[in-house]
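>>> Sharing a model prediction with you, sequence too.
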Amino acid sequence: MTRVRAAICLMVGWVGLLWLLEGVDFASGNALDSFGIEPRDVGELADVVPAAFLHFGFAHLTANSLPLLLLGFIAAVRSGVRRFLGVVLLVIVASGLGVWLTAAPGSNTAGASGVVFGLFGYLLVRGFIERKALDIGIGLAVGVAYGSIVWGALPSDNGISWQGHLFGLIGGVVAAFAFRERTRAVTAGSTVRPVP
């Protein structure tokens, strides 16, 4: 299976799962909302990963679906599915723990927007870290197309989890470093030695 086909299957399946879960949540009278992250309660650490797959209504899910689908597809094609899954896991954990540590008391946070911000950050800096012209171009295009979302990572009191956005963005940048392609020290029979 080519990277493109694998990326399409993965992202369509992922977004489809989010819609299915929101349908179940709606039909159950929002029973899944209890899996959101409530800050600084140790028992809530178990909800860090599930919260990234849940939403508070179809409007919330609709707002996240297209950017998740597009940014996820690009990242999966450029990185390969295995590396992409590592990036997403790091972003989910960074975003969720950031919410758990810093969100307002009594709040409940869920949604894939932390992942969207993480993929944005990952794609934005990946090309510069990898030193690949195509990925630099992709990062610049992503920056132009989605750059305005950065305002969502700034502190506000509008009921949107800027903490999830900010820590997702940070997680994406960290993932670009953590999951960069390693260059080989030995090429074509010659050895590269560090300069003392």
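Thanks, I have it.
>>> make it CA atoms for all contacts and neighbour counts henceforth
Will do.
>>> Show me what stretch 26-43 is in contact with.
25, 44-45, 47-48, 50-51, 54-57, 96, 99-110 (Cα atoms under 8 Å, 6 or more residues apart in numbering).
>>> do stretch 141-149 as well
Counting by Cα under 8 Å, 6+ apart, 117, 120, 123, 124 sit against stretch 141-149.
>>> Can you flag the buried ones in the contacts of stretch 26-43?
25, 45, 47-48, 50-51, 54-56, 96, 99-100, 103-104, 108-110 (16 or more other Cα atoms under 10 Å).
>>> show me the contacts for the residue sitting nearest the centre point of the chain.
For the chain, the residue nearest the mean C-alpha position is residue 115 (2.3 Å; Cα atoms, centre = their mean). Applying Cα under 8 Å, 6+ apart to residue 115 gives the contacts 52, 68, 88, 91, 92, 95, 168.
>>> Included below, for side-by-side comparison, is a second structure:
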Amino acid sequence: MVEVVNLISGYALNPVFGLLPRSLGGLDGILFMPFLHGSLSHAAANTAPLVILGGLLAATAPRLVFKASVLITVLGGFGVWLFGASAIHVGASGLIFGWFGFLLTRGVMTRQLVPLLVTIGVALVYGTMIWGILPGQPGVSWEAHLFGCAAGIFAGYSLSRRA
């Protein structure tokens, strides 16, 4: 629904609710950034990884989905807010990279068969996305990828120790 409203409004929600680093007005973007996209193709590119990685997380750690997602969104978003380039950051890729980091870390931390198999599968299928944490493609928030992944690793470590 948010994407539809944003599309109809000519993406007017992005400057209002997107994350703008080091700006008090951009702080709310920490929470709203994952729900906003720069175009339909941007939203479409995030859809498959959101469904697949989110589905794996929900299937293998249903009690941790909400906690992990909140930690990733807040910590990853705060990292972008502190250190990101001076531009409006939008998109769910920080959450995607966070779930990626979480799923990799959780399998190693728990040393249980199913999470380990998920870790191996995620590494094989999505392993090359790790290059997305490096600067490279103009207009892509590699900072969201980096801090999302770091937050996911932290969440995987801290939440798996408690589980």
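Here it is on my side, so go on. Keep in mind that what you see is a predicted model, and the values were worked out from it rather than measured.
>>> Look at residue 105 of the second structure and tell me its secondary structure.
helix (DSSP: H, G, I helix; E, B strand; the rest coil).
>>> residue boundaries of the helices in the first structure?
Assigned helices in the first structure, in chain order: 3-27, 58-79, 81-102, 113-130, 133-146, 162-178 (criterion: DSSP state H).
>>> can you redo the contacts of stretch 141-149 of the first structure as JSON lines with neighbour count and distance to residue 19 of the first structure?
Putting the contacts of stretch 141-149 of the first structure into JSON lines (neighbours: other Cα atoms under 10 Å; distance: Cα to Cα, whole Å) gives the following:
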{"residue": "117", "neighbour count": "30", "distance to residue 19 of the first structure": "19"}
{"residue": "120", "neighbour count": "27", "distance to residue 19 of the first structure": "22"}
{"residue": "123", "neighbour count": "29", "distance to residue 19 of the first structure": "25"}
{"residue": "124", "neighbour count": "26", "distance to residue 19 of the first structure": "27"}
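>>> Just put those residues in TSV and tack on distance to residue 36 of the first structure.
Shown next, in TSV, are the contacts of stretch 141-149 of the first structure (distance: Cα to Cα, whole Å):
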residue	distance to residue 36 of the first structure
117	18
120	23
123	27
124	28
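>>> circling back to that earlier point, what is the nearest of the contacts of residue 115 of the first structure to residue 76 of the first structure?
Nearest to residue 76 of the first structure among the contacts of residue 115 of the first structure: residue 88, at 9.9 Å, using Cα to Cα.
>>> now the helices of the first structure as CSV including distance to residue 155 of the first structure?
Shown next, in CSV, are those (distance: least, Cα to Cα, whole Å):
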stretch, distance to residue 155 of the first structure
helix 3-27, 27
helix 58-79, 19
helix 81-102, 11
helix 113-130, 14
helix 133-146, 19
helix 162-178, 6
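>>> Of all these, which one is nearest residue 153 of the first structure?
Closest to residue 153 of the first structure of the helices of the first structure is helix 162-178 (Cα to Cα; 4.4 Å).
>>> Now flag whichever of the contacts of stretch 141-149 of the first structure is closest to residue 3 of the first structure.
The closest of the contacts of stretch 141-149 of the first structure, once distances to residue 3 of the first structure are taken by Cα to Cα, is residue 123, at 16.7 Å.
>>> residues in contact with the closest one?
Residues counted as contacts of residue 123 of the first structure (Cα under 8 Å, 6+ apart) are 71, 75, 135, 138, 139, 142, 176.
>>> Please give the number of neighbouring residues around the third one.
Per other Cα atoms under 10 Å, the neighbour tally for residue 135 of the first structure reads 20.
>>> ok, it to residue 28 of the first structure distance?
Using Cα to Cα, to the nearest Å, we find residue 135 of the first structure at a distance of 43 Å from residue 28 of the first structure.
>>> Kindly state which residue of the first structure is aligned to residue 46 of the second structure.
By TM-score structural alignment, residue 46 of the second structure lines up with residue 64 in the first structure.
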